[in-house]
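Novice: Show me how the following folds:
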Amino acid sequence: MFKLNNKIGIVTGGGSGIGKAIAGLFARQGARVFIFDIDAQGAAQAVAEIQVAGGQADAVILNISNQAEVKAAVAQVKATAGSIDILVNNAGVAHVGTADTTSEQDFDRVYSINVKGVYNCLHEVLPVMKTQQHGVILNMCSIAAWVGITDRFAYSMSKGAVLGMTLSTARDYLAHNIRCNCISPARVHTPFVDGFIAKNYPGREAEMFDKLSKSQPIGRMGTTDEVAHLALYLCSQEAGFITGCDYPIDGGFINLNN
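Specialist: Below you'll find the model as predicted:
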């Protein structure tokens, strides 16, 4: 079950964190994975780890907020591999701030990556999938699209947009045998989280890690592997009857935090 033999997949932000876990798992399940990332070193490391384990992976370095770069990258994948079966829109950035403390520059940055970046990849990959008459798209949403999170104005805005794009894409491409879903994680422990805590709460790292862990009713953060396994299911043939859905993976955060 859940094999991806001979599938061609793109994972944005696949050089670290959740994206790296998804790329690695997909490769172990038989897919050839193209890691789209702005971090050349991280992407190269992720590719090397996949290849050492016997998998197939390639790194494509680009800025997903630039449509011309995304267009060229998608054309490169199509020319190299011949098809694109799976797109995982995982790349994103976080931001701390309320509506009146978020600068225009920071708002635009979050929008350009978290919203426009997803749009750019959809815009370029969907024509390929339409021609093939099949494909699976998975977008990385967040519990911030569903509940109010303190000091996450711009981030919550961006993830609400991802949810909307997921539903629209799922509806618009039903006739082309293209499925589109999203995942909404709560806090997942990644190197990004450690860096985020160190940057925003210097000197209080242990305290904040414990506090953020316990904000999930289950009492801990999620792991990247847990998110990757859900992503694998939704991108596999076993999930062929699922489209237009969001899947919280949140340790009970949405429904049990009362």
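
Novice: going forward, measure contacts between C-alpha atoms and count neighbours the same way
Specialist: Noted.

Novice: neighbours of the residue nearest to Asn120 when sequence neighbours are not counted, just the number please.
Specialist: Nearest-residue entry for Asn120: Gln67, 5.5 Å, with adjacent residues in sequence omitted and distances by CA to CA, 6 or more residues apart in numbering. Neighbour count for Gln67, taken as other CA atoms under 10 Å: 18.

Novice: same thing with the one 5 residues further on?
Specialist: Using other CA under 10 Å, Ala72 has 13 other residues around it.

Novice: Which residue lies nearest the spatial centre of the protein?
Specialist: A centroid search over the chain (CA atoms, centre = their mean) returns Asn90, at 1.6 Å, as the residue closest to the centre.

Novice: and this one, so I can compare the two:
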Amino acid sequence: MLSLKGKIVLITGLGQTTDEGWGIGAAIAVQFARQGAFIFGGNRSLSSANRTKNRIEEEGGVCDVVETDVTSSKSVKSLVEQCVQKYGRIDILVNNVGRSEPGCPASMSEEIWNAQVDINLNSLYLTCHHVLPVMEKQDTGGVVVNIASIAGLRYIGKPQVAYSATKAAIMQFTKATAIIYADKRIRLNTVVPGLIYTPYTRALAQRYSPGGDEEAYMKKRDGQVPMGRMGDAWDVAKAALFLASDEASYITGQKIVVDGGITASTGRV
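Specialist: As a prediction, the model looks like this:
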């Protein structure tokens, strides 16, 4: 069950900034490698990507990483070409990059808005732009798993209009593209994480917590979840694994929400 043995996985945003904890991209890469996949990763920071690469190789897995600017078509094209040059195909694409900046339309600068659209949305377009033609030529087709956020479904307690807008756009991009490619043996689905505890969460706490009280910020996030706690990167990785696996072969254009019940509740924001 859920075997990815021999599958070639291209993933963006797999870097790990610290040896402490797990980010979503790193957990997905490790989880897929544990199921037998060969990982080929693109990441802005090569040192962060190498941290994940080392974790995979310590467990006997296979991982290559390439320094990649996912907002640059030239850089993404090079990433895809290097993966195809080594393996001859791409079976699974995982789009995981994302960044949140605070601000409403009146207060957010145009530069920040455009940068958010670039990193969160244009990056996904660029990977699909270069990967989908590769998958379309393959007899086995391919699978795309995009990582969005419940911020694209509802307001989650902090002003981040660009992040919310781009994450909502990811879900619709995935749905529309899934229908376009449904008869080409290519499936596209989205994992929609809720409040997930990762090293990046600490960075968010520094931006959003009143008076810099990180612990209070974490407790507030736990309190927002009907289950009483934030999820972790492995909760997201396991959902991504299911969607990438053959067990999900009749599922396309859909989303799996991994949020401990937030979007099913009126909740507390």
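
Novice: returning to that earlier point: which residues touch the residue nearest to the centre of the first structure?
Specialist: Val11, Thr12, Gly13, Gly14, Ile18, Gly19, Asn139, Met140 (CA atoms under 8 Å, 6 or more residues apart in numbering).

Novice: re the thing from before, give the aligned equivalent of the residue nearest to Asn120 of the first structure in the second structure.
Specialist: Using TM-score structural alignment, the equivalent of Gln67 of the first structure in the second structure is Ser73.

Novice: is it true that that match touches Leu124?
Specialist: No - judged on CA atoms under 8 Å, Ser73 of the second structure makes no contact with Leu124 at a distance of 10.7 Å.

Novice: Mutual contacts of these two, please.
Specialist: With CA under 8 Å, 6+ apart, Ser73 of the second structure and Leu124 have no common neighbours.

Novice: so the residue nearest to Asn120 of the first structure touches Val125, yeah?
Specialist: No - judged on CA under 8 Å, Gln67 of the first structure makes no contact with Val125 at a distance of 11.7 Å.

Novice: just to revisit the earlier point, how near is the residue nearest to Asn120 of the first structure to Asn258 of the first structure?
Specialist: According to CA to CA, to the nearest Å, Gln67 of the first structure and Asn258 of the first structure sit 42 Å apart.

Novice: Asp246 of the first structure now?
Specialist: 22 Å.

Novice: Kindly report the same for Ile8 of the first structure.
Specialist: Distance, Ile8 of the first structure to Asn258 of the first structure, by CA to CA: 42 Å.

Novice: Contacts only, for the spatially most distant residue from the centre of the second structure.
Specialist: Going by CA atoms, centre = their mean, the residue of the second structure most distant from its centre is Gly211, 30.0 Å out. Under the criterion of CA under 8 Å, 6+ apart, Gly211 of the second structure has no neighbours.

Novice: if I look at it, how far off is Lys220 of the second structure?
Specialist: For Gly211 of the second structure, the distance to Lys220 of the second structure - CA to CA - is 14 Å.

Novice: now Glu67 of the second structure
Specialist: 36 Å.

Novice: Kindly report the same for Glu136 of the second structure.
Specialist: Per CA to CA, Glu136 of the second structure is found 45 Å from Lys220 of the second structure.

Novice: do Leu243 of the second structure as well
Specialist: According to CA to CA, Leu243 of the second structure and Lys220 of the second structure sit 31 Å apart.
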